[in-house]
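Asker: Have a look; sequence and predicted model below, questions after that.
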Amino acid sequence: MTQSGSEDSLRRTLGLGDAVVVGLGSMVGAGVFVVLGPAARAAASGLLLALGAAAVVAYCNAMSSARLAVVHPRSGGTYVYGRERLGEFWGYLAGWSFVVGKTASCAAMALTVGAYVWPEQAHSVAVAAVVALTAVNYGGVQKSARLTRVIVVVVLMVLAVVVIVCLRSAAADAGGPGPGLELGLPSGAGGVLQAAGLLFFAFAGYARIATLGEEVRDPARTVPRAIALALGITLVVYVAVAVAALSVLGPGGLGNASAPLADAVRAAGVPELVPVVRVGAAVAALGALLTLVLGVSRTALAMARDRHLPGVLAAVHPRSQVPHRAELAVGAVVATLAATVDVRGAIGFSSFGVLAYYAIANAAAWTLSPAPAARIVPAVGLVGCVVLAFALPGVSVAVGAAVLAIGAAAYGVRRWRTARRREQ
């Protein structure tokens, strides 16, 4: 396999700030504007408990990923970790879960952009967004990181305004008839777990940091620090936004809102901010789409290097030093999905795939040290991933399991054909 310094290797150009921004662009964009409503519908007044449960599992996964990234600082994330620590099949299954699930997520983010920018032409806008961001990624990872930095700043500013407006309104109405902030358990703990599984989708952005391991300077130090910082900042943002939205809408209103944060500022008595929130949502989805395409193409690169995907996708552009064929292929598939199907309901399916991906990451991290203390975090992460995956809506579990089975079958057929060729 080709290593650093050859024409197939990627250039290490990203620093700590760039890596943190890539993670924030994925997590903040995907979570606050997309998942908060469905999670509130599932958890009701247990939304904050669900957020905490998702954060605990995400923390365990992040620490496992960080430890693995130090030992294996190459592009591909858990595809590489699973292959090196558990065997070729598990690495392949992780890569399959990531590529398939996140490709659907890319289309969902593109359609989110279309829905906020021009609802009547959502599919056309989605395709245009995919084409534009694929072109940005094609130009080099540094350009992608710079654009993501701008997107993150804009989104965080919009969210700060939402939080301030909602909390001021809640404070002014304290003791009045407003919904207020309700805490506690919903009608069943299953709702909290299902919401946590959906919210986990929003925390999965740090995977993009790990998949960029071959393009980060001093990955042994940078990747673990970037993962911890991005996850911590995102959790603070999520808690603040969830509390603010619940304080003016209540769990019922938040769960039934088609555009939760726009409805929240309207309920707070500042309807003139609704367009600002809509722009912020579109920009956030663009940021998530940018980094999703970035991460999927890097995993496709790693799998193509090992011939689990067509070998032509392993090419690295000699000038921009990006996996240009993988990026074009991913962009084409996402654009096709965005043009032909509505995949906004794919959050559950994507969550199932990502949880399977991180279950393998935790199993791989378990092998790093025989010390019982070192195995606590990966053990909690592994159990948490399995529990949250099967707490998702039944359709998501069924489709996700079927897709994993198809991937496993394809791997088995490939291995059988390879063995037959060797025998001949």
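Answerer: Received, thanks.
Asker: Only C-alpha atoms from now on, for both contacts and neighbour counts.
Answerer: Noted.
Asker: how about Arg74, secondary structure?
Answerer: Three-state call for Arg74 (DSSP: H, G, I helix; E, B strand; the rest coil): coil.
Asker: Tell me the helices and strands packed up against whichever helix in the chain runs longest.
Answerer: Criterion DSSP state H: the longest helix present in the chain is helix 219-256. Applying 3 or more Cα pairs under 8 Å, 6 or more residues apart in numbering; DSSP states H and E, one finds that helix 219-256 contacts helix 16-30, helix 36-43, helix 47-71, helix 141-172, helix 206-211, helix 260-267.
Asker: try 6 Å
Answerer: helix 16-30, helix 36-43, helix 141-172 (3 or more Cα pairs under 6 Å, 6 or more residues apart in numbering; DSSP states H and E).
Asker: and the angle for the longest one with helix 219-256?
Answerer: Relative orientation of helix 141-172 with respect to helix 219-256: 40 degrees, computed using axes from the mean of the first three to the mean of the last three Cα atoms, to 10 degrees.
Asker: Got another one to weigh against that:
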Amino acid sequence: MKKLQRTLSLPGAIAVSVGGMLSGIFVLPGLAVGITGSSVWLAFLVASVCILPAVLSKSELATAMPKSGGTYVYIERAFGPLFGTVAGIGLWLSLLLKSAFSLVGLSAYLYVLIEVDASSTKGIALIALLIILLLNVFGVKKVEKTQLVIVSISVVSLIAIIFLGANSFDSRLLDPVFSDGSSGFIAGVAFLYISYAGVTKIAAVAGEIKNPEKNLPRTMIVSLFLITTVYVFVALVLVGNIEASVLSTDIKPIHTLFQSIGGNTFGYIAGVVGVITLLSMANSGILASSRFPFAMGKDRLMPGFLGSVSSKFMTPIPAILTTSGLIALAIIYLDVVKIAKLASAFKVLMFIFNELSVIVLRETNAQWYNPSFRSPLYPYVQIFGILSGIVLLTFLGIMPLLSVFGVFALGFFIFLLYGSKTDRSGVIVNYGIFSFLFKGSNSKKEASVKRKESKEVVNADAQVVVPLLGEESSPEMLVEI
């Protein structure tokens, strides 16, 4: 079976991770000012603290299971294929809808450059999607090079505006700091939480990262630090240069900031940077989201062809094409802005499941679970992440919560179609404190197997017996040797 090649270096991995988050600063700060006031910079900082447990937990999980698929793989191994299917479908939809949102969101910055109507905007978004699709089909190495250029331009532009905006900073514009009290501030944190959702996205392409045991945790931690620094200082300069009443409904705040400091020339530059940054998010989004159906196809939880790799380009072309097709449908037919925000609620829930997965895998003492990176301050970091995630979910509103149940239902339906016959079970079933709930069914299955004098098929692709060499980090490593 062909495997994905490890071609992503540490700088390239950081670029993919940062590129998936930079778009947040180009769209969200103005709307967040309408929720919490000039404390938007502090809301960015608190949101970063709330996301840190997910980063540490996912870093640990990724070094124990450095395979493409990310959260889907971790939850599937900890809780079983049913929850893995739900997680994979939910995160796949979340990422692809955010990619569609980024492509359609180009319109706000395209208006700065050219006059386009609604139909033209969708056409441009589809053309951009086609270009990104080709980049992903031809190989991650090419995606890495493109991503590095785009992220570098965006970061340099934002750092420049931080220094330029500091000279015209007016502290009087910061009043009031909290426009709607503590409840408004927490709502602002919950709203901005989606800005950091891409920080752990790189784990979905773990199978393509060089030296993943070291580079995966480094990528996520460094990316979170870099993007938090940019978010906080850009937001502070923003509210110190522009009145809150102007920002509260502005969906292109970076253009507004650039124009207020340097006139129309700077505004035009912001338009260009905004367009390429939103393209960057779509680029990294397609790269990461296509790996979910790829991993699920390999595990026979979705049609098997999705788990195949091109012999020529060594990329999962069927998974990339399927993902891009759904993004195209979303661009054409759906109100992707609202759907992307609703899907973000499910991503918060998945971060909670990541933290629960670390607890399950550690407490069950699964023999194969031996991550090279271990989350510090366990389990307090995970408990904080779970509790803060629950609080933020409640402040996102009813519709995002309903969308969570909808994705659960869709994942359950797909599991019934493709995954119900799988032989695997999660660690919590095999080793956990809840295993007694499954003893009856397991004993019946074992008795049936004995009567038929057949043996359990661990993996249909395995044709040889592989000895334990002492360095395997997970059972999946044995299958792919």
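Answerer: Ah, there it is. In this text the structure is predicted, and so the values were computed from the model without any measurement.
Asker: could you check the angle helix 36-43 makes with the longest helix of structure 1?
Answerer: For helix 219-256 of structure 1 against helix 36-43, the angle by the same axes, to 10 degrees is 70 degrees.
Asker: Helix 219-256 of structure 1 vs structure 2, average distance?
Answerer: The superposed helix 219-256 of structure 1 is, by mean Cα distance after the TM-score superposition for structure 1, a mean 1.0 Å from where its aligned residues fall in structure 2.
Asker: Check which residues of that helix are buried.
Answerer: By neighbour count on 16 or more other Cα atoms under 10 Å, the buried set for helix 219-256 of structure 1 is 219-220, 222-231, 234-235, 237-255.
Asker: now do stretch 44-62 of structure 2
Answerer: 44-48, 50-62.
Asker: would a markdown table of the helices and strands packed on helix 219-256 of structure 1 with distance to Pro372 of structure 1 be doable?
Answerer: Output for these, formatted as a markdown table (distance: least, Cα to Cα, whole Å):
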| stretch | distance to Pro372 of structure 1 |
| --- | --- |
| helix 16-30 | 30 |
| helix 36-43 | 34 |
| helix 141-172 | 38 |
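Asker: can you put those in JSON lines and add distance to Glu214 of structure 1 and mean neighbour count?
Answerer: As requested, these are exported to JSON lines (distance: least, Cα to Cα, whole Å; neighbours: other Cα atoms under 10 Å):
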{"stretch": "helix 16-30", "distance to Glu214 of structure 1": "12", "mean neighbour count": "28"}
{"stretch": "helix 36-43", "distance to Glu214 of structure 1": "33", "mean neighbour count": "26"}
{"stretch": "helix 141-172", "distance to Glu214 of structure 1": "11", "mean neighbour count": "19"}
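Asker: List just the one of those helices that sits closest to Ala402 of structure 1.
Answerer: Closest of those to Ala402 of structure 1 is helix 36-43, at 23.3 Å (criterion: Cα to Cα).
Asker: Between helix 47-71 and the closest one, find me the angle.
Answerer: Going by the same axes, to 10 degrees, helix 36-43 of structure 1 makes 120 degrees with helix 47-71.
Asker: Helix 36-43 of structure 1 vs structure 2, mean deviation?
Answerer: Relative to structure 2, helix 36-43 of structure 1 is 2.0 Å off (mean Cα distance after the TM-score superposition for structure 1).
Asker: which residues sit against that helix?
Answerer: If you take Cα atoms under 6 Å, 6 or more residues apart in numbering as the criterion, helix 36-43 of structure 1 is touched by 47, 186, 191-192, 195, 254-255.
Asker: What range does it cover in structure 2?
Answerer: Using TM-score structural alignment, helix 36-43 of structure 1 corresponds to residues 29-36 of structure 2.
Asker: Quickly find the element holding the residue lying closest to Leu51 of structure 1 once chain neighbours are set aside.
Answerer: Leaving out its chain neighbours, the residue that sits closest to Leu51 of structure 1 by Cα to Cα, 6 or more residues apart in numbering is Ala196, at 6.0 Å. Using DSSP states H and E, Ala196 of structure 1 sits in helix 189-203.
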